[in-house]
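Chemist: Quick check, what structure comes out for this input:
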Amino acid sequence: MSKRSALVAALLLVLGLLVARPAEAAAVRIMPLGDSITGSPGCWRALLWNKLQNGGFTGIDMVGTLPAQGCGVPYDGDNEGHGGYLVTNVADQNQLPAWLSATRPDIVMMHFGTNDVWSNKPTATILAAYGKLVDQMRASNANMKILVAQIIPMNPGTCPECAQRAVALNNAIPGWAASKTTAASPIVVVDQWTGFSTSTDTYDGVHPNDSGNQKMADKWYPALSALLGGAQPSPSPNTSPSPSPTPSPSPSPGSAGCTATYTITNQWGGGFQGEVTVKNTGAAPTRGWTVTWTFAGGQQVTQAWGGTATQSGAKVTVKNESWNGSLGAGASVTFGFIASWNGSNPAPVPVCAAA
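Modeler: Coordinates of the predicted model:
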């Protein structure tokens, strides 16, 4: 074979290898969308990014027109977390289409509405803004996957009514999502409310601190990893923080032990938010738990999540849900509630019985 023929053969071999090499899959583009809780600095995004990387989800690209703001660890920090923004203003001013055009996301994860609640925007108005943004997302990408958060609790010192307004918004989100979801572009509700405390997980009653950021990252991860892993999450949204009553097993004291710690996390005129942490103090796993306490100030529970609550006179009984009754040795779970009060609101001492 001549030198020229050998050279041609070598070139053809190289070209053949290049043609045969499969194209690398494009990175999935994910847009975190919201206000300062998402972007200023929104360090739950750094925790989530590294959690995804450690979980093997490396083919992702966080996108947005805003850059990262530190957080002390390497991560892909592009985002659309605009401090001080109202979702109703973003919708009214048609700001989202330009962000979508610049970044072309495949998935949007949205925690938006805190400033609207603070500004006393009606729940229906906020949901209408959500709907407009979803329509704009689908105009950008007909197969857009959308994660919408039930927002974290809020209790700013200048807005005692905000806590209850956030509850009203979160209660309405699942129904809105169910009416808006489609097979091609599912809306998955991510419960960022349950288990989050403004007293321990924020530094100002609104913005998450280190523990709050960790809780937010941990809540986003399963929903987002399901999309990235190819599993189709159910578009039927989570109904927390107002779960339907679920029968629970009757406790059998002696088979396991547990303690209950009662905390008032938010309080406003005529109402308050509380949470109770149940911990298995026995050596064996629990099959279920029941917490009871007696109010001394005429308080009345009006809503609960993470447990099924009943009240007879001053006595409150909360039983586990079907999904959180089993606790390993040393494990704990938290349920929350909203209650009314008038005149005084002393904290009762709860009693826990494990089955």
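
Chemist: When you work out contacts or count neighbours from here on, use the C-alpha atoms and nothing else.
Modeler: Fine.

Chemist: you'd agree residue 290 is up against residue 319?
Modeler: Yes: with contact defined as CA atoms under 8 Å, residue 290 reaches residue 319; the gap is 4.5 Å.

Chemist: quick check, residue 74 in a strand?
Modeler: No: per DSSP: H, G, I helix; E, B strand; the rest coil, residue 74 lies outside any strand segment and is coil.

Chemist: can you give me the helices in the chain?
Modeler: Secondary structure of the chain (DSSP state H): helices at 3-20, 36-39, 44-54, 87-92, 96-103, 114-118, 123-140, 162-180, 198-201, 210-228.

Chemist: Minimum distance to residue 302: which of those has it?
Modeler: helix 162-180 (11.6 Å; CA to CA).

Chemist: Quick one: work out the angle between that closest one and helix 123-140.
Modeler: Angle between the axes of helix 162-180 and helix 123-140 is 40 degrees (criterion: axes from the mean of the first three to the mean of the last three CA atoms, to 10 degrees).

Chemist: buried ones in helix 162-180?
Modeler: 162-167, 169-174, 176-178, 180 (16 or more other CA atoms under 10 Å).

Chemist: Looking at the residues you listed, which one is closest to residue 10?
Modeler: Scanning the buried residues of helix 162-180 for proximity to residue 10, where the rule is CA to CA, the winner is residue 180, at 57.3 Å.

Chemist: Would you mind confirming that the closest one makes contact with residue 174?
Modeler: No: under the criterion of CA under 8 Å, residue 180 is not in contact with residue 174, lying 9.9 Å apart.

Chemist: what's residue 274 in contact with, if anything?
Modeler: If you count contacts by CA atoms under 8 Å, 6 or more residues apart in numbering, residue 274 has them with 262-266, 336-339.

Chemist: Which of the residues you listed fall within strands?
Modeler: 262-266, 336-339 (DSSP state E).

Chemist: and which of the residues you listed is nearest residue 351?
Modeler: residue 262 (9.9 Å).

Chemist: One more sequence to fold, the one below, so I can look at both together:
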Amino acid sequence: MCILRSLLATLALTTAACLPTTIAAPTAAGPPVIRVMPLGDSITAGLGSTTDAGYRLPLWNRAAAQSRYRVDYVGSLQAGTVPDRDHEGHRGWKIAEIRAQIDGWVTTAQPTYVLLHIGINDLAWGADPADSAAQLTDLIDRIQARQPGVTILLLGLIPTTQGLQQPAAAYNQRAAAIARPRLHYLGAPALTTAEMTDSLHPNNAGYARIADTLYTELNRREIARQRAAGTPPTAPTGWPRTPR
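Modeler: Got it, this is the predicted structure:
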């Protein structure tokens, strides 16, 4: 009997030693992160807004208020009073200048979405709208060749840009006709003079309207993408991020 009790005690100690002292609670997966590259000129940079973030701040706030996905801005530049300061908005640049650098930017950033708004500087310097639209097409092809599967949201030029209404309309008409997979043209809002800080750049109110236009399409495309992939919506943890 003593031998049996000794064997049972030894077995109990051995079994206890093999069991984990704590059982880890299952961790809930956070929402998917989408990498969004704001790409363009000074309007993408946010010139004219009091935050130096332009549409990027109200767009961030709209995206942070939902739970299906999180936005991670990507780009080689950082600017503005916004939780995520990354972007690819180059003040004063024309389409050809963006195209000359785009391969490296896209390769590094690996965006899920590109928010593209470019061309007003070309027209302001007297470029032909048809030629500018052809350069835009080439830029789009470069982005998609470098990053297959990327979705491009192409925002047209502000149709009420002072002194450039006719060339902007001609450019927008050609931009809207560009047919590429995962390319979606968005008409820019017709901003009033009260929504502009100068002849080219919106103020906070104008940028908020641009952000609404971009968010509506970004949200619609991302929900459709998740549904197609069978990704269920989940609630974010510790979101939005702290400023960096």
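
Chemist: Among the ones in strands among the contacts of residue 274 of the first structure, which one has the most neighbours?
Modeler: Highest neighbour count within those, by other CA atoms under 10 Å: residue 336, with 25 neighbours.

Chemist: Now for the closest residue to it other than its chain neighbours: which residues touch it?
Modeler: Spatially, and ignoring its direct neighbours in sequence, residue 336 of the first structure is nearest to residue 275 (4.1 Å; CA to CA, 6 or more residues apart in numbering). Residues in contact with residue 275 of the first structure (CA under 8 Å, 6+ apart) are 195, 262-265, 334-337.

Chemist: Strands of the stretch 201-350 of the first structure, residue ranges please.
Modeler: Listed in chain order, the strands of the stretch 201-350 of the first structure (DSSP state E, counting those that start in this stretch) span 258-268, 271-280, 289-294, 300-305, 308-312, 315-319, 332-340.

Chemist: and which of the ones in strands among the contacts of residue 274 of the first structure is nearest residue 232 of the first structure?
Modeler: Closest approach between those and residue 232 of the first structure, by CA to CA: residue 336, at 29.5 Å.

Chemist: Okay, the residue most central in space within the second structure and residue 204 of the second structure: tell me how far apart.
Modeler: The second structure has residue 36 as the residue nearest its centroid, 2.4 Å off, counting by CA atoms, centre = their mean. For residue 36 of the second structure, the distance to residue 204 of the second structure (CA to CA, to the nearest Å) stands at 21 Å.

Chemist: Repeat that for residue 137 of the second structure.
Modeler: The value you get for residue 137 of the second structure to residue 204 of the second structure, if CA to CA is used, is 30 Å.

Chemist: can you check residue 72 of the second structure too?
Modeler: Counting by CA to CA, the gap from residue 72 of the second structure to residue 204 of the second structure is 22 Å.

Chemist: neighbour-wise, which of the two wins?
Modeler: A direct count of neighbours by other CA under 10 Å for residue 72 of the second structure and residue 204 places residue 204 higher, at 24 against 19.

Chemist: roughly how far apart are that one and residue 210 of the second structure?
Modeler: Taking CA to CA, one finds residue 204 of the second structure at 10 Å from residue 210 of the second structure.

Chemist: what residue of the first structure takes the place of residue 174 of the second structure?
Modeler: For residue 174 of the second structure, the aligned residue in the first structure is residue 172 (criterion: TM-score structural alignment).

Chemist: And stretch 88-95 of the first structure, how far out from the chain middle?
Modeler: Relative to its parent chain, stretch 88-95 of the first structure has a centroid offset of 23 Å by CA atoms, centre = their mean, to the nearest Å.

Chemist: Please read the previous query as pertaining to stretch 145-158 of the second structure.
Modeler: Using CA atoms, centre = their mean, the offset of stretch 145-158 of the second structure from its chain centre is 10 Å.

Chemist: And stretch 38-55 of the first structure, by the same measure?
Modeler: 13 Å.

Chemist: cool, and stretch 23-37 of the second structure?
Modeler: 19 Å.

Chemist: Compute the first-to-last residue distance for it.
Modeler: Per CA to CA, the first residue of stretch 23-37 of the second structure is 41 Å away from its last.

Chemist: Likewise for stretch 197-207 of the second structure?
Modeler: Start-to-end, stretch 197-207 of the second structure (CA to CA) is 10 Å.

Chemist: do stretch 198-212 of the first structure as well
Modeler: 9 Å.

Chemist: For it, what is the distance to the chain centroid?
Modeler: 14 Å.

Chemist: Check stretch 156-169 of the second structure too.
Modeler: That offset, for stretch 156-169 of the second structure, works out to 24 Å (CA atoms, centre = their mean).

Chemist: swap in stretch 87-99 of the first structure?
Modeler: 22 Å.

Chemist: mind listing what's buried in it?
Modeler: So stretch 87-99 of the first structure, judged by 16+ other CA under 10 Å, has buried residues 87-88, 90-91, 96-97, 99.

Chemist: re earlier: so which of the helices of the first structure gets nearest residue 147 of the first structure?
Modeler: helix 210-228 (7.7 Å).

Chemist: That closest one vs the second structure, average offset?
Modeler: For helix 210-228 of the first structure, the mean deviation from the second structure after alignment is 1.1 Å (mean CA distance after the TM-score superposition for the first structure).

Chemist: Just tell me the aligned range of that helix in the second structure.
Modeler: Counting by TM-score structural alignment, helix 210-228 of the first structure sits on residues 204-222 of the second structure.
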